[in-house]
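S.K.: next comes the sequence, and after it the predicted model I'd like to discuss.
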Amino acid sequence: MPDLVPVRRALISVSDKTGLPELGRALAARGVEVLSTGGTAAALREAGCTVRDVAEVTGLPEMMDGRVKTLHPAVHGGLLALRDAPAHVEAMEAHGIPAIDLLVVNLYPFEATVAAGAEEAEAVEQIDIGGPAMIRAAAKNHAHVAPVVDVEDYDALLAELDANDGATTLAFRKALALTAFGRTAAYDAAVSGWMAESLGVFAPRRRVMGGRLAQELRYGENPHQRAAFYAETDPAPGVASARLLQGKELSYNNINDTDAAYALAAEFLPADGAACVIVKHANPCGAARAASPLEAYRKARECDPVSAFGGIVALNTTLDAATAQAILELFTEVVIAPAIDDEAQALFAQKPNVRLLKAPGLPNPGAPARAARQVTGGWLVQDADTRLVAPETLKVVTARAPSEAEMRDLAFAWAVAKHVKSNAIVYAKGRATVGIGAGQMSRVDSARIAAEKARAMAEELGLPEPPTVGAAVASDAFFPFADGVEALAAAGATAVIQPGGARRDAEVIAAAEAHGMAMVFTGERHFRH
């Protein structure tokens, strides 16, 4: 393979015209002949560049509304020909095929079109055929051709030409080929994923997931693990689309925990009041709703101030100065909110190591989504757990129905429990968590740990009794035995919400009755592993 390949001829055909005039003029100044098509050619000519139409090379005009313009041997021969293979060179000379040394192509905006809610016919028209074919041809022949598929690579291309007297190096072309094949793979993944959704096929024979590098991380969960963060083309509001206003780059664990915190914060509509969530190691250690974000933060922190140290704080509403001041009283790794006022941002600027993220809104907690997890040798794919409980589906199974206040706390605790690692037990009072038990092998252990957290909270705040007394409790899955309910009753809980459906439901209900507790069945569980 040759190392240096002079760039004498380029084919440019782009959907995104960003930087195109500058690129065209820069190539012209270096004596590069430019071939182009349609709108790209018009934009280049408008910028003062001399352009040769691809139709002049192929001998055929663009046809079928532009569907066919570059799918021709005169184009693909120029991209695929091996310049050091005599038979290839002879074929080019015999058929008048010009060698193409540089390909600049970005694809029809299929992903953006689908994200905008386009109808099927419009989406289909945005499936690029000629673009991916040319990209793959040039990338395959990177021994002789430089394929550029991203606008952000234009400057690197021009720097490469300047550094090598108008030529590209093999290492540079290989790097471009890697990016090119990744782009076409992600593009095809988007198309096949959209087709599966439009056909209602949950499990297609082959499933591909694509993403764009958002950040190469310092390391993964531990310093000896390499890691990177990839974002979807049009990510929903959240950590992937948030803007880092200050602080160091997010780590692997920061991203994972921030996503967990913001997803739970989004369960609570701002119209119904402020909500604050504090997460540590992917589990909520405090969550609360209140009239103001400051009150919500304080109530969330009171649940477990020890765990809140070094945690992630997420709000469902504007981060104001008063709340910012309170957050800065305790060491915090990351703060994320859908809006941040100027005073709050100025306060955080005094602590530049705190990572402050502004998200472009709240994710829709009930929107259909997919969740994927890699296992050894494969992937597990499922619908994301976006189910929201409807009040009319709840079933009171005890003689005593929950009071209005208990029902509010039950609904709140149930929303939180969905985001706690199973086995999950959540005590709530006044729409604030007062004890959380997470990730235990026994549901009874989770209940006891949550109660112990509440006792620690009482000591910290100087309360006369543990806040579990009179609290509502959520269990993410059913109680297989009555001992779980006995543990809740021993902590002073008065109401419990759980899926139901165990063989011993009658015993469990009887235990609740014996302690005067109200019990509600949801009919569905929320395991989170």
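M.R.: Received it, and whenever you're ready, just let me know what you need.

S.K.: contacts, neighbours, all on C-alpha from now
M.R.: OK.

S.K.: name the SS class of Leu388, please.
M.R.: Here Leu388 takes the coil state, with states given by DSSP: H, G, I helix; E, B strand; the rest coil.

S.K.: correct me, but it touches Ala367?
M.R.: No - in this structure, Leu388 is not within contact of Ala367 by C-alpha atoms under 8 Å, at 9.9 Å.

S.K.: identify the contacts common to those two.
M.R.: Here Leu388 and Ala367 share no contacting residue, scored by C-alpha atoms under 8 Å, 6 or more residues apart in numbering.

S.K.: run through the helices of the stretch 201-350 of the chain in chain order.
M.R.: For the stretch 201-350 of the chain, applying DSSP state H, counting those that start in this stretch gives helices covering 252-265, 293-303, 305-308, 321-327, 342-349.

S.K.: those: which one's closest to Gly377?
M.R.: helix 252-265 (22.4 Å; C-alpha to C-alpha).

S.K.: now the closest one: how far from the chain's centre is it?
M.R.: 10 Å (C-alpha atoms, centre = their mean, to the nearest Å).

S.K.: check which helices and strands that helix is in contact with.
M.R.: Judged by 3 or more C-alpha pairs under 8 Å, 6 or more residues apart in numbering; DSSP states H and E, helix 252-265 is in contact with strand 227-231, strand 274-280, strand 283-290, strand 311-315, strand 332-337.

S.K.: can you add distance to Leu461 and mean neighbour count and give those back as TSV?
M.R.: Formatted as TSV, the helices and strands packed on helix 252-265 follow (distance: least, C-alpha to C-alpha, whole Å; neighbours: other C-alpha atoms under 10 Å):
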stretch	distance to Leu461	mean neighbour count
strand 227-231	40	15
strand 274-280	18	29
strand 283-290	15	28
strand 311-315	20	29
strand 332-337	21	24
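
S.K.: how near is the residue sitting nearest the centre point of the chain to Asp188?
M.R.: The chain has Ala240 as the residue nearest its centroid, 4.6 Å off, counting by C-alpha atoms, centre = their mean. For Ala240, the distance to Asp188 (C-alpha to C-alpha, to the nearest Å) stands at 21 Å.

S.K.: one more to weigh against that first structure:
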Amino acid sequence: MIPLSRGLNPHETALAEPLDPGEPPFELLHGSPSYINVLDALGAWEAVRALRDHTGTEACASFKHTSPAGIALGLPSLPGDEEFLDSGLLPPGQLGRAVVRARSTAPKCSYGDFVAVSGPVTTEAPLFAHAIGVIAPDFTPEALAALSCFNGGRFIVLRGNPAGPRSAGSTPVPETLETAGLRLTRSAAPLSGFAGGVRTETGTPGRPEDLAVAVTAVRHAQSNAMAFVVDGATIGIGMGQQNRLDCTRLAAARARTWQRRHHPDVLGLRFREGIGPAERAVWRARLAEGDLTASVRAEFADVLLHPADAGTEPDWSRTPPLSGVTLAADNHFPFVEVVELAARLGVTQLVTPAGSTDAGALRDACAEHGMSWVVTGERFFRH
């Protein structure tokens, strides 16, 4: 039995009890997690384990409110990433690169996030600053000591169990929810590969790493879920809306913000001394989003080395274009409009489960915009 610091709200109490005391999903090494922290940790842990098993590359997932804010593989960084990520020299190892890339998908979301990594934490501890906790297969004593000092000593450190109930080859464990006097139970067998196989409806599939990250992202986000991915990392995730178009527009807005953060005027911002990397990244994202109110511009001016820069709006037509982007959905696309929106953001690979009632029109739209369309065998709703 693990006492939790609170339930979903501060006035609630909560406990976590392993179904199998001999095989708990994690060991609490430091801190006092809340109910929502545990949900985020378990969701992120499941995502990175699946991605690492499938690709053979170290992975990181940043979760907030039970959905991914960013997921990435530790692929080699591209030229210019150091400036874009606002973190100086990037980590040389796969694990560190995965952390930086996942948590830079949406800096405003990955602030107070729960982070999961697929490999042991050694020298990467500083990369988890401004998170609320981390789950990993293990930690060096030095890393554990450093992490334990974060967040005023309240940072949560969990050692994940690689042999838990959702591990590859494990016996499926039903998922049970008790609410309003009713017990709901569903089979929760982990999906293998890409949910019953993959076929190509049109075109030639793109990078398999991007396909893997995109499918992992929508599998672990609240439905409806859409994810834009490039170079093995998410750049925009939309989830939790009641219709797929709203989810697409949310994901696209976040991807466009990620794109605009590459604008030379955004990269060229200079901050006054004492403004750390995480805060700088958030301000760059806020400028890239646009529509700053007067009070926010005043705050923005206060953190800049040259306050007058806060009143200058970049010429967004100079934003470097996106290309080679993958867009995945947790269910089929019901509208051709989704393809048209995707084309504006450089999407060349769509990934959906089978079942669209308008497959012919979607196929024609993909061909018109030069996109491949990869179809998986099953949908993966998550609530």
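M.R.: Happy to help now that I have it. Everything numeric in this text was worked out from a predicted model, so none of it was measured.

S.K.: and Phe478 of the first structure, which of the helices of the stretch 201-350 of the first structure is closest to it?
M.R.: Using C-alpha to C-alpha, the nearest of the helices of the stretch 201-350 of the first structure to Phe478 of the first structure is helix 252-265, at 21.6 Å.

S.K.: that closest one vs the second structure, mean deviation?
M.R.: Its matched residues in the second structure lie on average 1.0 Å from helix 252-265 of the first structure after superposition (mean C-alpha distance after the TM-score superposition for the first structure).

S.K.: which bit of the second structure covers that helix?
M.R.: Aligned by TM-score structural alignment, helix 252-265 of the first structure falls on residues 35-48 of the second structure.

S.K.: got the contact list for the matching stretch?
M.R.: Taking C-alpha under 8 Å, 6+ apart as the rule, stretch 35-48 of the second structure contacts 4-8, 14-16, 25, 58-68, 114-118, 133-136, 160, 166-167, 216-217, 220.

S.K.: setting aside sequence neighbours, what's the nearest residue to Ala343 of the second structure?
M.R.: His369 (6.5 Å; C-alpha to C-alpha, 6 or more residues apart in numbering).

S.K.: buried ones in the match of helix 252-265 of the first structure?
M.R.: Buried positions in stretch 35-48 of the second structure, judged by neighbour count with 16 or more other C-alpha atoms under 10 Å: 35-48.

S.K.: next, format those residues as a markdown table and append distance to Ala365 of the second structure.
M.R.: Putting the buried residues of stretch 35-48 of the second structure into a markdown table (distance: C-alpha to C-alpha, whole Å) gives the following:
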| residue | distance to Ala365 of the second structure |
| --- | --- |
| Tyr35 | 44 |
| Ile36 | 41 |
| Asn37 | 42 |
| Val38 | 42 |
| Leu39 | 39 |
| Asp40 | 37 |
| Ala41 | 39 |
| Leu42 | 38 |
| Gly43 | 34 |
| Ala44 | 34 |
| Trp45 | 37 |
| Glu46 | 35 |
| Ala47 | 31 |
| Val48 | 33 |
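
S.K.: which of those lies closest to Ala342 of the second structure?
M.R.: Ala47 (24.6 Å).

S.K.: burial of Ala424 of the first structure, as a residue count?
M.R.: For Ala424 of the first structure, the count of nearby residues is 31 (other C-alpha atoms under 10 Å).

S.K.: same deal with the one 3 residues further on?
M.R.: As a burial measure, the neighbour count of Tyr427 of the first structure was computed by other C-alpha under 10 Å and equals 37.

S.K.: run a quick check on it versus Ile449, I expect a contact.
M.R.: No - Tyr427 of the first structure lies out of contact with Ile449 (C-alpha under 8 Å); the separation is 10.9 Å.

S.K.: name the residues contacting each of the two.
M.R.: Contact criterion C-alpha under 8 Å, 6+ apart; residues shared by Tyr427 of the first structure and Ile449: Gly435, Ile436.

S.K.: what segments of the stretch 251-383 of the second structure are helices?
M.R.: Along the stretch 251-383 of the second structure, the stretches classed as helices by DSSP H, counting those that start in this stretch are 264-267, 277-289, 294-303, 336-344, 359-368.

S.K.: host element of the residue lying farthest from the centre of the first structure?
M.R.: Residue farthest from the centre of the first structure, counting by C-alpha atoms, centre = their mean, is Ala94 at 51.8 Å. Using DSSP states H and E, the element containing Ala94 of the first structure is helix 86-95.

S.K.: what range in the second structure matches that helix?
M.R.: Going by TM-score structural alignment: helix 86-95 of the first structure matches no residues.

S.K.: in that helix, what counts as buried?
M.R.: Going by neighbour count (16+ other C-alpha under 10 Å), the buried part of helix 86-95 of the first structure is His88, Val89, Met92.
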